[in-house]
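Peer 1: Quick one, what's the 3D model for this:
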Amino acid sequence: MEDLVKKADELKYEYIALTEHNPSQQGHSEKDIVEILKKKREKVDAINYSIEKSTNNSIQKVFNSLEIDIKPDGSLPVSNIGLDTLDFALVSIHSSFSLERSEQTGRVLSALSHPKVKIFAHPTGRKLNEREGAELNWPEIFEFCLKEDKWIEINCDPMRLDLPDTMVREAVKLGVKLTFGTDAHHVDGMNNMIFGVSVARLNNMIFGVSVARRGWSTADDIINTRSLEEFEKLLKGGE
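Peer 2: Model (predicted):
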């Protein structure tokens, strides 16, 4: 945890969200999961206290978050008590990819409906050269996110690049807000950011020549390009 925060500081980030996967329900009781999340909350609070005492950090805040599996019925494997330890949550599909379109879409919308959930992470669920994404009604999901102020991740892992560039373009046209997530499982993974930026950007420049137009997004479309003050305001539903 501290290594990721140190790397964020080296990258001159003003803030970072720690979004590891939820503890598995296999081998953990609901009480166990809550205790794990409470301990993480305490650790994040201690890191933030240390940051506040320092005067020479670029990093100003660490957000306590979690990437939570969406169960096949759309419910979440973390209780409300556990969710209350978080600043916000991400949800994502890691199983039951073969559900038919309407059922899969309903599953996602049910998970996104929880007030603690803010971001739909690696939303198609695809893995390049390995697995196709889930069948989803994207106009319905985009409409829901726009109406309910939910955000969609551009996952920067080069094996995902998810949301794909064509769908980034559709989201941007509708005014749906996006976020970058490096999907870093170790410090080096934070260098994935450049791949997500490539998917999202209006164009790629090589030797001053525009060679590709991909997601057609600008910094205004990507929530975590904002300052810490703006990001915190947007988390609370402000503009």
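Peer 1: use CA for all of it now, contacts and neighbours both
Peer 2: OK.
Peer 1: buried stuff in the biggest helix by length in the chain?
Peer 2: Longest helix in the chain by number of residues (criterion: DSSP state H): helix 30-53. The neighbour-count check on helix 30-53 (16 or more other CA atoms under 10 Å) flags 33-34, 37-38, 40-41, 44-45, 47-48, 51 as buried.
Peer 1: Which neighbouring elements make contact with it?
Peer 2: strand 61-64, helix 80-83 (3 or more CA pairs under 8 Å, 6 or more residues apart in numbering; DSSP states H and E).
Peer 1: Out of these, which is the most enclosed?
Peer 2: Sort those by mean neighbour count, taking mean count of other CA atoms under 10 Å, and strand 61-64 sits at the top with a mean of 20.
Peer 1: by contact count, what packs against the helix or strand that comes right after that one?
Peer 2: Using DSSP states H and E, the helix or strand that follows strand 61-64 in sequence is strand 67-69. Here strand 67-69 touches strand 89-92, going by 3+ CA pairs under 8 Å, 6+ apart.
Peer 1: Following the chain onward from the strand it packs on, which element is next?
Peer 2: helix 101-112.
Peer 1: Report the buried residues of that following helix.
Peer 2: So, applying 16+ other CA under 10 Å, buried residues of helix 101-112: 103-109, 111-112.
Peer 1: ok so, going back, can you lay out the buried residues of helix 30-53 as TSV showing distance to Ile119?
Peer 2: Formatted as TSV, the buried residues of helix 30-53 follow (distance: CA to CA, whole Å):
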residue	distance to Ile119
Ile33	21
Val34	21
Leu37	19
Lys38	21
Lys40	20
Arg41	19
Val44	20
Asp45	22
Ile47	24
Asn48	23
Ile51	26
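Peer 1: From the residues you listed, pick the one nearest Thr179.
Peer 2: Among those, Val44 lies closest to Thr179 (CA to CA), at 21.5 Å.
Peer 1: need the contact list for that closest one.
Peer 2: By CA atoms under 8 Å, 6 or more residues apart in numbering, the contact set of Val44 is 62-64.
Peer 1: Also this sequence, please, to line up against the first:
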Amino acid sequence: MSKKRYQSSKKVVAAGTYGNFANLESIKDFPLICYRHQGFGNLKKFLLQCRSSSHSESIGGTASSRASLGPSQTLRTHELLSMAIQMLKAVQHLHKYGIIHKDIATRNCLVSEIPAKISNDRMYVQLCDNALSKDLFPNDYHCLGDNENRPLKWMAPETFKSKVHNSASDVWQFGVALWELFTCAQQPFSEIEPEEMLAELEQGIRLGQPYNCPDELYGAMYCCWQREALQRPTTGQLLKVLDEFNVQLRKYI
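Peer 2: Coordinates of the predicted model:
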């Protein structure tokens, strides 16, 4: 494997591939790019910290329906929605090239803060495929007697039955990730045992509406959890719904 280090404004610190950069014909696969990340880090950990801070404020007598980032910062609905839209655009980009993610969740995202002079949005979210997420969040993965750890509580019914992964199963997982955002990373289906998940889903059990989640957004989540894959929206349809709601929401900011 050849490696080459870079110093650039894009913060690429290294790239690796099987082959040799000096001989492009020897490169048989896409190179692995290593970026420097300066931000809050893992999105799920960040949301958990927000929830903890918000809970502490409430105990202290300052009730808040928003996740606290610090003494004077909070995650507001339009910021959570912006983060969701960024995640969805990333999924849509992957699907455009025929790539199925298979593990869409807040634990597989990075988050950082954007300087106000650069963007109207404050949070920048990147969807990743974090190989360490199974080690960082072991309670998010379970096996059903086959020694294969899977994110069972994020999975669509058809994935349980035949291990099918497609754009529709990614949409199901995005709905769960959206629920995670608006609950500040609560565990989905925490009261259901992993081996009971498929039966519960087939009986119509779905995640409930977070208390601070607008009806329009919960409706978008719920559409992602249609039992039949063909009845779920595409990423393009979902993006249109979220973008339209975002426009309406920002009129009141």
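Peer 1: Give me the TM-score for this pair.
Peer 2: The TM-score (TM-score structural alignment, normalised by the length of structure 1) is 0.25; 109 aligned residues with a CA RMSD of 6.3 Å.
Peer 1: coming back round to it: so which of the helices and strands packed on helix 30-53 of structure 1 gets nearest Pro139 of structure 1?
Peer 2: Of all those, it is helix 80-83 that lies closest to Pro139 of structure 1, at 28.2 Å by CA to CA.
Peer 1: just checking, what packs against the closest one?
Peer 2: Applying 3+ CA pairs under 8 Å, 6+ apart, we find helix 80-83 of structure 1 packed against helix 30-53.
Peer 1: next SSE after the lengthiest helix in structure 2?
Peer 2: Secondary structure assigned by DSSP H gives helix 77-96 as the longest helix of structure 2. Where DSSP H and E defines the elements, the next helix or strand beyond helix 77-96 of structure 2 is strand 109-113.
Peer 1: returning to that earlier point: any chance of the buried residues of helix 101-112 of structure 1 in JSON lines, plus distance to Leu90 of structure 1?
Peer 2: Supplementary listing: these in JSON lines, determined by distance: CA to CA, whole Å:
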{"residue": "Glu103", "distance to Leu90 of structure 1": "20"}
{"residue": "Gln104", "distance to Leu90 of structure 1": "17"}
{"residue": "Thr105", "distance to Leu90 of structure 1": "16"}
{"residue": "Gly106", "distance to Leu90 of structure 1": "17"}
{"residue": "Arg107", "distance to Leu90 of structure 1": "14"}
{"residue": "Val108", "distance to Leu90 of structure 1": "12"}
{"residue": "Leu109", "distance to Leu90 of structure 1": "13"}
{"residue": "Ala111", "distance to Leu90 of structure 1": "10"}
{"residue": "Leu112", "distance to Leu90 of structure 1": "9"}
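Peer 1: so which of the residues you listed comes closest to Ile81 of structure 1?
Peer 2: Ile81 of structure 1 has its nearest neighbour among the buried residues of helix 101-112 of structure 1 in Ala111, at 16.2 Å by CA to CA.
Peer 1: Next secondary structure after the host helix or strand of Ser169 of structure 2?
Peer 2: For Ser169 of structure 2, the host element (DSSP H and E) is helix 167-182. Per DSSP H and E, the first helix or strand lying C-terminal to helix 167-182 of structure 2 is helix 197-202.
Peer 1: Give me the packing partners of that following helix, helices and strands only.
Peer 2: Using 3+ CA pairs under 8 Å, 6+ apart: helix 197-202 of structure 2 touches helix 157-162.
Peer 1: in the helix it packs on, what counts as buried?
Peer 2: 157-158.
Peer 1: Stretch 239-246 of structure 2 now?
Peer 2: Those buried within stretch 239-246 of structure 2 under the rule 16+ other CA under 10 Å are 239, 242, 245-246.
Peer 1: Filter those residues down to the ones in helices?
Peer 2: Going by DSSP H, the helices hold 239, 242, 245-246 from those.
Peer 1: Now whichever strand or helix holds Lys147 of structure 1: buried residues?
Peer 2: Here Lys147 of structure 1 sits within helix 138-148, counting by DSSP H and E. For helix 138-148 of structure 1, burial by neighbour count (16+ other CA under 10 Å) applies to 141-146.
Peer 1: Name the nearest of those relative to Leu83 of structure 1.
Peer 2: Using CA to CA, Cys145 is the member of the buried residues of helix 138-148 of structure 1 that lies nearest Leu83 of structure 1, at 20.1 Å.
Peer 1: What's the local residue count around Ala171 of structure 1?
Peer 2: Here the number of neighbours of Ala171 of structure 1 (other CA atoms under 10 Å) works out to 26.
Peer 1: For Ile154 of structure 1, see how far away Gly196 of structure 1 is.
Peer 2: 6 Å (CA to CA, to the nearest Å).
Peer 1: Pick out whichever of those two has more residues nearby.
Peer 2: Set Gly196 of structure 1 next to Ile154 and count neighbours by other CA under 10 Å: Ile154 wins out with 30 against 25.
Peer 1: tell me the secondary structure for that one?
Peer 2: Secondary structure, DSSP: H, G, I helix; E, B strand; the rest coil: Ile154 of structure 1 is strand.
Peer 1: doesn't Gly181 make contact with it?
Peer 2: Yes. If you go by CA atoms under 8 Å, Ile154 of structure 1 and Gly181 touch, sitting 6.2 Å apart.
Peer 1: Dump the buried residues of stretch 239-246 of structure 2 to a markdown table, plus distance to Gln173 of structure 2.
Peer 2: Converted to a markdown table, those look like this (distance: CA to CA, whole Å):
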| residue | distance to Gln173 of structure 2 |
| --- | --- |
| Leu239 | 15 |
| Leu242 | 16 |
| Phe245 | 21 |
| Asn246 | 21 |
